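1. okay, predicted coordinates and the sequence, questions at the end:
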Amino acid sequence: MKKLILLASVFALLFTTGCKKNVKEKNEPITEIEKDEPIVEAVKNAKVRLTMASKSESSVKGNIVFNQEDGKVAMVALLEGLDPGQHAIHLHEKADCSSDDGKSSGGHWNPTNQPHGKWGDTAGYHKGDIGNFTADDKGMAVVNFSTDEWCIGCGDANKDILGKAVIVHQGVDDFTSQPSGAAGSRVSCGGIIQ
């Protein structure tokens, strides 16, 4: 697919006006993604937008949008600066990305006290256990995730993702190691706030 260079004015409109800053570091938004109309639509219609900050001396950054429609929350993440290959992505307990290593965000968001696992596994999983994604040979990735087990601002402690953080890990989630899947260092963090 041909690459589409998004105009700076579009990202300025979408990610700087009406979008609260959730980290102290200033990261530039991604300017190049694959041409994909559903992704462009998700960005335009986002209920929550956040910028991912590099952590643990990495160069991983990006933008994430969340939408809610018909009882489902959809997440679209545009990430860059990754090592090519697989990485884990999770929701963590607190929208606090102030520490250099991202550990200020706490552990995985797990309001139902389940064991760590693969999303949808009958043996259990955290509400923040999104899973793994693959970065291309240029270190870029698009992550799409949708669930009816989340909400945005509904006030249900077992579903509401506001006040949580998105964490991208250096490694791969093995879905079995407790409590976090042995996914390695936290290389990017963004708080889910409105």
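-> That came through fine.
2. when you work out contacts or count neighbours from here on, use the C-alpha atoms and nothing else.
-> Fine.
3. and the residue minimising distance to the centre of the chain, which helix or strand is it part of?
-> In the chain, the C-alpha nearest the mean C-alpha coordinate belongs to residue 166, at 4.1 Å (CA atoms, centre = their mean). Assigning secondary structure by DSSP states H and E places residue 166 in strand 165-169.
4. cool, residue 13 as well?
-> Element membership for residue 13 (DSSP H and E) is helix 8-15.
5. off-centre distance for that helix?
-> Remark: helix 8-15 is offset 19 Å from the chain centroid, using CA atoms, centre = their mean, to the nearest Å.
6. another structure for you, compare them:
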Amino acid sequence: MSRALALASTVATFSILFACSQQASTAQEEEAAPSEPAGEEIEIAPDTTGNESLPSMMRATGDLLGDDGSTIGSINMIEGPNGIVMEVSVDEGGLEPGWHAIHFHQTGDCSDTGEYKESGGHVGKSEGGHGLLNPDGPEPGDLPNLYAFEDGSVHYETFTDIISISDVLDDDGGAIIIHEGRDDHLTQPIGGAGGRVACSVVQ
């Protein structure tokens, strides 16, 4: 065999061995990485670890009635580990524009339309203790004022950590009352807020 023929044979053998090695390597990589169908999302399995550190959240809701007894909006409360977040939504024309006091009241009763005295006093009412700015307060039922826009609608969110939903939803239930004026957070017994113009039984 000539040197040229021997060299060509060696090169051919090397090429075949290299090609086989590459095919084997590619096959191993394809086995190691499972294929995913094109265009499909990978579905992540839900957490089934039973993480008990996440709090169970208590909720309460209610329809908000105006001074004529018609539904003008809604109340939505959710209680987390540090207090209650409350949302109040009022439809256009539901309230007079401007500031209004809002409080938690003791009794879940809005049956005396336009008066709303059946809802009782503030949750946790104490003599001389009304008002967020009161050195002897506040009462658990006290909340920041809400504001009605020019069209009478309200989109309000507030937070309180001085009351729980279970305090509101006791044996005789609880109510949210909106007053005709703002609460000055000091004057007894209701901060000079005036009459009750809206009521919601929360449950």
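-> Here it is on my side, so go on. Small disclaimer: the values here were computed from a predicted structure and weren't measured.
7. buried ones in the helix holding residue 13 of structure 1?
-> For helix 8-15 of structure 1, the neighbour count (16 or more other CA atoms under 10 Å) marks 11, 14-15 as buried.
8. in structure 2, what stretch matches the helix or strand just after that helix?
-> Under the assignment DSSP H and E, the closest C-terminal helix or strand after helix 8-15 of structure 1 is strand 32-34. Alignment note (TM-score structural alignment): strand 32-34 of structure 1 is unmatched in structure 2.
9. show me where structure 1 has its helices.
-> 8-15, 37-44 (DSSP state H).
10. so which of these is nearest residue 187 of structure 1?
-> Ranking the helices of structure 1 by proximity to residue 187 of structure 1 (CA to CA) places helix 8-15 first, at 20.9 Å.
11. okay, the helix holding residue 13 of structure 1 sits on what stretch of structure 2?
-> Counting by TM-score structural alignment, helix 8-15 of structure 1 has no counterpart in structure 2.
12. what packs against that helix?
-> The contact analysis (3 or more CA pairs under 8 Å, 6 or more residues apart in numbering; DSSP states H and E) places helix 8-15 of structure 1 against strand 48-54.
13. rerun that using 10 Å as the cut-off
-> helix 37-44, strand 48-54, strand 61-69 (3 or more CA pairs under 10 Å, 6 or more residues apart in numbering; DSSP states H and E).
14. what angle separates the longest one from helix 37-44?
-> It refers to strand 61-69 of structure 1. Counting by axes from the mean of the first three to the mean of the last three CA atoms, to 10 degrees, strand 61-69 of structure 1 lies at 90 degrees to helix 37-44.
15. before we move on, what about the second one?
-> With the same axes, to 10 degrees as the basis, strand 48-54 of structure 1 and helix 37-44 are set at 100 degrees to each other.
16. between strand 48-54 of structure 1 and strand 165-169, how many degrees?
-> Using the same axes, to 10 degrees, one finds that strand 48-54 of structure 1 and strand 165-169 are set 40 degrees apart in direction.
17. what span of structure 2 lines up against strand 48-54 of structure 1?
-> With TM-score structural alignment as the criterion, strand 48-54 of structure 1 aligns to 60-66.
18. same check, this time on stretch 175-185 of structure 1
-> Stretch 175-185 of structure 1 lines up with residues 185-195 of structure 2 when matched by TM-score structural alignment.
19. what's the counterpart of residue 138 of structure 1 in structure 2?
-> By TM-score structural alignment, residue 138 of structure 1 lines up with residue 151 in structure 2.
20. could you report the neighbour count for that match?
-> Using other CA atoms under 10 Å, residue 151 of structure 2 has 13 other residues around it.
21. one step back: buried sites along the match of stretch 175-185 of structure 1?
-> 185-187, 189-193, 195.
22. got a list of contacts for it?
-> Outside of stretch 185-195 of structure 2, the residues that reach it under the criterion CA atoms under 10 Å, 6 or more residues apart in numbering are 99-103, 114-117, 121-122, 125-138, 142-145, 177-184.
23. separation between the match of residue 138 of structure 1 and residue 76 of structure 2?
-> Using CA to CA, to the nearest Å, residue 151 of structure 2 is found at 22 Å from residue 76 of structure 2.
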